[in-house]
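Q: Got a predicted structure plus its sequence, pasted below:
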Amino acid sequence: MTDSCRTEEDARAAFQSCKSNDARDRVRFYDSWAENYEEDHCLMSYSAPHLGIDFLMDNFSGRPAAARVLDVACGSGWIAKLMVELGFKHFVGVDGSQGMLDQAAKTGLYEELKLALLGTEPLPAHTGAFDVVIIVGALDAGFAPVSVVRELCNAAKPGGLVCMSRGDHRGAAGLQYKKDLERELQRMQEEGLWSPVGLKHTDRYMEDPHLNPQSVQELPQEQRFIGGMAYLYKKSLQ
């Protein structure tokens, strides 16, 4: 993060400038945002990484040092930096932005980093290869399609954990995405692909980045935030 003088207004403007529905335009945006990505998210009180990882650790019974972790939509490597503090050592990262992967490479934590645009290209991961599959923030309208969750399950080992952390962004598209996602999660459970470990909700997932900067300071604190959810599933042994 090279710009140490960024403000919440800068961060909010960055979030709001990514409006294109074209996947390649979004990739170019994230390439340009990579150096300030983590700082801007911190300025918006982004709790998704901790929400997902804390819930995962509440339910992880293996040896972190021996576990293979697939970090999907890995961005700048934030997840690996948090998980390595908990004893995890073996990470493979996937992201659609080369700029983000360049930042992730600087952490020195990933054994492999792979470029793939979720939903447009297959998830570049071997079937049944990972003890933990984690995706934070990317499951939302205009980003990773709901169909990606089957690929996450496919990459996990039998008995492995799939952790998904996402925000409940306001608006019709966000509401529909959540409905479609939870319908697909339930369908996969009924098909015997995995079983739910649990859900964890937060009222303070992050400050809503799409609020008007001029009016946001006038809102009560609780209205400035959107909620979010972590979903945790265990892949079936069969």
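A: Thanks, I have the structure now.

Q: only C-alpha atoms for contact and neighbour calcs from this point on.
A: Noted.

Q: What is the burial count for residue 106?
A: Residue 106 has 11 neighbours, counted by other C-alpha atoms under 10 Å.

Q: And for residue 182, the neighbour number?
A: Residue 182: 13 neighbours (other C-alpha under 10 Å).

Q: and the gap between the residue most central in space within the chain and residue 36?
A: For the chain, residue 136 is the residue whose C-alpha lies nearest the centre (C-alpha atoms, centre = their mean; 1.4 Å). From residue 136 over to residue 36 the distance is 18 Å, taken as C-alpha to C-alpha, to the nearest Å.

Q: let's bring in a second model and compare:
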Amino acid sequence: MENTTEHEAAFKMNSIFFQEKRTPGEVKELYSQFSQTYEQLMNSRTYAGPRVAAEEIARLVPQECRKDARVLDVAAGTGKVGQELYKRGFTWLDAVEPSTGMLEILYKTEVYSQAFKEFLGHGNSTIPTETYDVVVNVGGMGEGHIPVRGVDDMINLTKPGGVVVVVMRLEYLEIVKEYRDRLETRMNLLEKSGRWSMVLKKTIPRYFCDKEGIIFIYRVI
């Protein structure tokens, strides 16, 4: 498939998931319905998020510590972030993913120890708190996805001294009503109140097709 055509197909498919007023249940079913297509089109040519996240996490965790670092991959999808981390020596990986179809593909990667079939940020979580050295969320922010309060949940799941990594499309900070004037405001408030401190914030060129991304990394206090 020609690169331009592949990008167009990936962008068109992705837009199905990220639409205003989609309920969590609808989003979950759509991901199951399109899981095979997602796995094919969200590859290293169209989607830089998993690689970028894994590279930044690897910079923070020394090689000799990676096998003992416990990592939670939030909105894990088909396991692309986990595979990138596994390549870099992280072997203690758990996943959070509500979609049955996505989980079926994720399990086949054989890099995750366990998976929690749930949405983050919607209450009633079964995930143990203060458990993880790294909590990473790549691509889980958008219309009908993780709400602003999901950031608090990520902090609660992280051990003191651990890091939270959020990677998302840059434009979502402005065009998604849930996040506009709210997501970064919440992040800053959590820093001012002593819950975490910023390690890194930078834009990612061509994060998804031709769209810029942004990565936030915070250390939990």
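A: Cool, got the structure. The model shown is predicted, which means the values in this text are computed figures rather than measured ones.

Q: Quick TM-score on the pair, please.
A: Superposed pair, TM-score by TM-score structural alignment, normalised by the length of the second structure: 0.88. Supporting alignment: 214 aligned residues with a C-alpha RMSD of 2.2 Å.

Q: follow-up on the earlier one: hmm, residue 70 and the residue nearest to the centre of the first structure touching each other?
A: No. Under the criterion of C-alpha atoms under 8 Å, residue 136 of the first structure is not in contact with residue 70, lying 11.6 Å apart.

Q: residue contacts, residue 165 of the second structure?
A: Contact analysis of residue 165 of the second structure by C-alpha atoms under 8 Å, 6 or more residues apart in numbering lists 53, 134, 135, 136, 137, 138, 215, 216, 217, 218.

Q: does it sit in a helix, a strand or a coil?
A: Classification of residue 165 of the second structure using DSSP: H, G, I helix; E, B strand; the rest coil returns strand.

Q: Show me what it aligns to in the first structure.
A: Using TM-score structural alignment, the partner of residue 165 of the second structure in the first structure is residue 163.

Q: one step back: in helices, which of the contacts of residue 165 of the second structure appear?
A: Those of those mapping onto helices are residue 53, per DSSP state H.

Q: Could you dump the contacts of residue 165 of the second structure into TSV with distance to residue 33 of the second structure added?
A: Formatted as TSV, the contacts of residue 165 of the second structure follow (distance: C-alpha to C-alpha, whole Å):
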residue	distance to residue 33 of the second structure
53	26
134	30
135	27
136	25
137	22
138	20
215	28
216	30
217	32
218	34
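
Q: Need the buried ones from the contacts of residue 165 of the second structure selected in ChimeraX.
A: Those of those that count as buried under 16 or more other C-alpha atoms under 10 Å are selected in ChimeraX with:
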select :53,134,135,136,137,138,215,216,217,218
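
Q: if I pick the aligned partner of residue 231 of the first structure in the second structure, what's in contact with it?
A: Superposed on the second structure with TM-score structural alignment, residue 231 of the first structure falls opposite residue 216. Residue 216 of the second structure makes contacts with 165, 166, 167, 198, 199, 200, 201, 202, as judged by C-alpha under 8 Å, 6+ apart.

Q: how far away is residue 216 of the second structure from residue 169 of the second structure?
A: Using C-alpha to C-alpha, residue 216 of the second structure is found at 11 Å from residue 169 of the second structure.

Q: Equivalent analysis for residue 118 of the second structure, please.
A: From residue 118 of the second structure to residue 169 of the second structure the distance is 22 Å (C-alpha to C-alpha).

Q: again with residue 140 of the second structure
A: 10 Å.

Q: just residue 3 of the second structure next, same as before
A: Here residue 3 of the second structure is placed at a distance of 20 Å from residue 169 of the second structure (C-alpha to C-alpha).

Q: Between the two, which is the more surrounded one?
A: Each of residue 3 of the second structure and residue 169 has its neighbours counted (other C-alpha under 10 Å); residue 169 has more, 22 against 11.

Q: Can you give me every residue that contacts that one?
A: Going by C-alpha under 8 Å, 6+ apart, residue 169 of the second structure touches 139, 141, 207, 208, 211, 212, 213, 214.

Q: Just give me the match in the first structure for the second one.
A: Read that as residue 141 of the second structure. By TM-score structural alignment, residue 141 of the second structure lines up with residue 139 in the first structure.

Q: looking at this, that match is in a strand?
A: No. Counting by three-state DSSP, residue 139 of the first structure is not part of a strand but coil.

Q: Could you report the distance from the nearest residue to it once chain neighbours are set aside to residue 123 of the first structure?
A: Once flanking residues are discounted, residue 139 of the first structure sits nearest to residue 166: 6.1 Å by C-alpha to C-alpha, 6 or more residues apart in numbering. Residue 166 of the first structure is 19 Å from residue 123 of the first structure, where distance means C-alpha to C-alpha.
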